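Enquirer: kindly return the folded structure for what I paste below:
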Amino acid sequence: MAVETSSATPSPIKTVVVLVQENRSFDHMLGWFKTINPEIGGVTGSESNPISTSDPNSTQITFKDTAGYVDPDPDHSFQAIYEQVSGKTWDTNNPDPNPEIKMNGFVQNAERTTPGLSETVMNGFKPEAVPVFKQLVTEFAVCDRWFASLPASTQPNRLYVHSATSHGAMSNNTQQLIEGFPQKTIFESLEENGYSFGIYYQSFPSTLFYRHLKYVDNFHQYDLSFKRHCKDGKLPNYVVIEPRYFDILTAAANDDHPSHDVSEGQKLVKEIYEALRSSPQWNEILFLVIYDEHGGFYDHVPTPTGVPSPDDIVGPEPYNFKFDRLGCRVPAIMVSPWIEPETVLHRPSGPDPTSEFEHSSIAATLKKIFNLKEFLTKRDAWAGSFDIVVNRSTPRTDCPEKLAEPVKMRDTDAKETAKLSDFQEELVQAAAALKGDPFNLVENMTVSSGLKYVEDAFKKFYDDGQKAKEINEVEDTVSADASTRRTTASKTFMQKVFSCLVCDR
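Expert: Got it, this is the predicted structure:
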């Protein structure tokens, strides 16, 4: 069932739950779902990329359906994505900021990075390999035109999820991490309008990248709180679930970032769904699963161009990116008892003729559902709102209570002694900003030591914030602004927290 029109009826949704996974394209995860629902804009098996885009006789690598455990991690930097979508390498001396989008450079880029990697990049999962997604797509809805907000890596795309801008960031920016990103977020907008939110984290919340988002009581340890809040009917209006970003022997990562086992991500989605399904709030819930960016994996749908810059900030040299192109298509699954089975969301019908679904659609949808006063940026004002997926007049009573059991894909142990990934380094640097530690400490960290560091840093921040609240008799808000994030020896972390209490509520 395709959905293209909206309704003026007030939304029955009172709680929106969002899980953002890591680094997989639509075709890689869901492209072969076209075999179970032809309405889905997936793959047919005829899709291919040449080894060399400049050679008309180049060997073509065809997209396959044998994806499983993925290692190593394909390149997904701005330069790599430029080549993947245009077939041309980025030339700093002669840049072309608006290349023709052909989606033909994935193989060429992969082979230059690691010979043989193209077989991984040009491969997708059979529906049976990701059984939780298979059941959700069959029972509820999939969006086959949801794009990353910009052609870049994890951090800037995750910033768009909650603020509809990356404030000019295109990659890791250490100085910006020190200061924190200053833009207004959907969390603040919800609070200003009298709505609640909660962030359920499993290692370290990436939402701490935002300078002003330090509401101590809105952070909840997922393992301790999520199921209990579901059972007690105490989920807030906006729920953000942060997966485990670090892969260790005693607790496997479940964010789906290569080389993490996708079956662990399937387990997480299953666990979240089943907790929501058993909650007394079930008939008021819309659950969204998306991925931050494509991670270097092939997708055949051209990336949209000519999109509005959120705030007219131009990215750093040498790219001078104007934030006028979206990134690659990523998976997006929507779950609610208000959704008909086998619903497929294609391109939105507005608000602009050029509108698309992308991460800023979350802010746009929350504004619409909760009647918030204003948009965050020009981007969420432009992005499509996915509340149209709620396409029934009454909630279903036949939604499954349990989902299929995932099958383990990885037959090796977690690589907890491996070096940190780029995003893990950024999480450690954000934690270092909280503690006032030097940023170069990431150079010698492993996955396991990085996890311990970020967990300890957040625990200290949380505990010190609670103590500061008690001392100052603040009801429910502690904020760590830029002054608490600078590396100084003149103040202890506790003193810095005391110095920036927000008492205006």
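Enquirer: CA atoms for contacts and neighbours, from now on please.
Expert: Will do.
Enquirer: which residues touch the closest residue in space to V3 that isn't next to it in sequence?
Expert: Distances taken as CA to CA, 6 or more residues apart in numbering place L345 nearest to V3, at 5.4 Å, with adjacent residues excluded. Neighbouring residues of L345 by CA atoms under 8 Å, 6 or more residues apart in numbering: A2, V3, E4, A141, V142, C143, D144, R145, V389.
Enquirer: again with D324
Expert: Taking CA under 8 Å, 6+ apart, we find D324 in contact with T305, G306, V307, P308, S309.
Enquirer: turn those residues into JSON lines, including secondary structure and distance to S166.
Expert: Shown next, in JSON lines, are the contacts of D324 (DSSP: H, G, I helix; E, B strand; the rest coil; distance: CA to CA, whole Å):
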{"residue": "T305", "secondary structure": "strand", "distance to S166": "18"}
{"residue": "G306", "secondary structure": "coil", "distance to S166": "18"}
{"residue": "V307", "secondary structure": "coil", "distance to S166": "15"}
{"residue": "P308", "secondary structure": "coil", "distance to S166": "13"}
{"residue": "S309", "secondary structure": "coil", "distance to S166": "10"}
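Enquirer: make CSV from these and add distance to N49 to it.
Expert: Shown next, in CSV, are the contacts of D324 (distance: CA to CA, whole Å):
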residue, distance to N49
T305, 21
G306, 25
V307, 26
P308, 30
S309, 30
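Enquirer: nearest to A414, of those?
Expert: T305 (39.2 Å; CA to CA).
Enquirer: compare with the first, here's sequence two:
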Amino acid sequence: MAILPQIKHVIVVMLENRSFDNICGWLYKPGTTPLPSQFLPPSSAKEYDGLKSPYFNPVNPLYFKGQSAKTVRVFDQAASTTDPDPDPQETFSNVTYQLFGPEAPSANATWPNLGFVVNYANHVNATSRNGHGDEDGPGPAPVKIMEPFSPAQLPVISALATNFAVSDRYFCSVPSQTWPNRSFVHAGTSNGNVNNGHIPNPFDWDVRNIFNVLQDLGMDWRVYSDTDVVPPLTRLMFPNLWTYGNGDHFHHFDTFKQDCASGNLAQYTFLEPSFLINPNDQHPPHDVVAGEKFLFDIWQAVSQSPAWFESLLIITYDEHGGTYDHVHPPFGAACPDAKSNPGKEGFTFDRFGVRVPTVLVSPWIQAGTVFRSPTAIPYDHTSLLATLRDWLAIPKDKMLTSARIAAAPTFEHVLTLQHARTDLPTIPLPATEVKPIDSSEEPNSIQKSLISAHAVQQGKDPAATVSNIQTRQDAIHFFKSNPPFTRPPTGD
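Expert: Here you go, the predicted model:
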């Protein structure tokens, strides 16, 4: 029997590289009100697992050799809406250090989640952009990794979380970068890859995905991207989506707002921010205010739509991006397929990635809800696919074969109301303006991956293309000079 019969439209927006604590850690700050109105399942702990002032990280590497700790506690808020700057490290090996320090990963970690500051200090010292340090501790910049945002700095997602539902037990799927995690979102596997790759090649990610499933079943799906110049990452990642031209299933964000206004929404919608031009993806050090305004526009479009009472909006992040979180990711994740057992770097995909913020918005959700998995398996990105499977009653022989999806819990139990709410909460806009981006900066990892994937799609040498692009302005010029194909070739 299909779940969520009151829902006809599922809309997912995925932002970039922020941990749960970084965005929602102080949402229900101890000693403040209001408190959550319900915890789901009802048998779960009646305490929001956010930040507490004693949480800390050591700042000196010698701490891991038994010497006394020099520590920094978590801050009440970030000093700037562009923190942390520079961008933290997010590759598999760096995340492993953030979570386990210098020891090998194990379920009984000696230093769980105590490697964030030292790892960031090593990166900052290596780039020589801010501060300097030694074995006694880093310079001043690395403590930024312990600076989460306050609800006042993030009024949009904070108000949506408190007026609807937020999960404090939702983990990204891989303890690593963007491409592996977004691949799990769409396909339930990263095809054995644990990093984007130095020069990402889409043919390394050429797997069947949820869009293929929906297309085969004649179900309506659309991807909207908040830029015209840069092709959607979702399409670039998967060569089996290259045959779709602009306007088939891929549209601009302005079209999403028009479709909301008319009530002409797909069964499944996936929304992408802008990753390069006026970026609003919240990838450090992009200003989080830009992402807040993007979320506000989405909220306005969905909540004012004739389809509002039949919609479920899911807001989440692909991975933590190196920012601090205090909860140690659990082991026991299902390995998705043979290609992942083991995958790259010997990883068997048996543990989850770091917690990321996930907010569910619908008139069928009680305000002040905090939700966790109703099963022994925690939420991760494959819960999106498991929910789509059961909601659309996709037959087993038509669904993606990932064992991770098969084990994942759905979001069915979060929509607890018997009747849709008629109140529409006021969601405030950020009070500050977006800080401009320096276009002379080197492109970040996701921007380079967009360049590389687009080069592959267009039959160019990806390594040579990336090496010729030194600045973000160069990247913008590349995309303007090489517009997306209306019907791109499939390659060989």
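Enquirer: superposed, what's their TM-score?
Expert: Superposed pair, TM-score by TM-score structural alignment, normalised by the length of structure 2: 0.85. Supporting alignment: 444 aligned residues with a CA RMSD of 2.1 Å.
Enquirer: put the buried members of the contacts of L345 of structure 1 into a PyMOL selection.
Expert: In PyMOL, this line selects whichever of the contacts of L345 of structure 1 come out buried by 16 or more other CA atoms under 10 Å:
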select buried, resi 2+3+141+142+143+144+145+389
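Enquirer: aligned to N122 of structure 2, what sits in structure 1?
Expert: In structure 1, the residue paired with N122 of structure 2 according to TM-score structural alignment is R112.
Enquirer: and the helix or strand where that match lies, what does it pack onto?
Expert: Secondary structure assignment for R112 of structure 1, by DSSP states H and E: helix 106-113. Contacts defined by 3 or more CA pairs under 8 Å, 6 or more residues apart in numbering; DSSP states H and E place helix 106-113 of structure 1 against strand 48-50, helix 78-86, helix 118-121.
Enquirer: so which of the ones you listed is nearest E470 of structure 1?
Expert: Nearest to E470 of structure 1 among these is helix 78-86; the distance by CA to CA comes to 45.4 Å.
Enquirer: and that closest one, which stretch of structure 2?
Expert: Counting by TM-score structural alignment, helix 78-86 of structure 1 pairs with residues 92-100 of structure 2.
Enquirer: distance of the residue lying closest to N122 of structure 2 once chain neighbours are set aside from V74 of structure 2?
Expert: Once flanking residues are discounted, N122 of structure 2 sits nearest to P138: 8.0 Å by CA to CA, 6+ apart. Distance, P138 of structure 2 to V74 of structure 2, by CA to CA, to the nearest Å: 16 Å.
Enquirer: count of residues packed around the residue nearest to N122 of structure 2?
Expert: By other CA atoms under 10 Å, the residues close to P138 of structure 2 number 22.
Enquirer: can you check N193 of structure 2 too?
Expert: Per other CA under 10 Å, the neighbour tally for N193 of structure 2 reads 25.
Enquirer: for it, what is the corresponding residue in structure 1?
Expert: Under the alignment (TM-score structural alignment), N193 of structure 2 maps onto A169 of structure 1.
Enquirer: what helix or strand does its match sit in?
Expert: For A169 of structure 1, there is no helix or strand it lies in under DSSP H and E.
Enquirer: ok, M334 of structure 1 next?
Expert: Per DSSP H and E, M334 of structure 1 falls inside strand 332-335.
Enquirer: for the stretch 51-200 of structure 2, what spans make up the strands?
Expert: In order along the chain, the stretch 51-200 of structure 2 carries the following strands (DSSP state E, counting those that start in this stretch): 56-58, 71-73, 165-167.
Enquirer: for structure 1, that is, sorry about that
Expert: Along structure 1, the segments classed as strands by DSSP state E run 2-3, 15-21, 48-50, 60-62, 141-143, 146-147, 197-201, 219-221, 238-241, 285-291, 332-335, 343-345, 357-358.
Enquirer: out of those strands, which comes closest to R325 of structure 1?
Expert: Nearest to R325 of structure 1 among these is strand 146-147; the distance by CA to CA comes to 10.2 Å.
Enquirer: which residues of structure 2 does the closest one align to?
Expert: Under TM-score structural alignment, strand 146-147 of structure 1 corresponds to residues 170-171 of structure 2.
Enquirer: show me what the matching stretch is in contact with.
Expert: 329, 352-358, 372, 378-381.
Enquirer: all good on my end, thank you.
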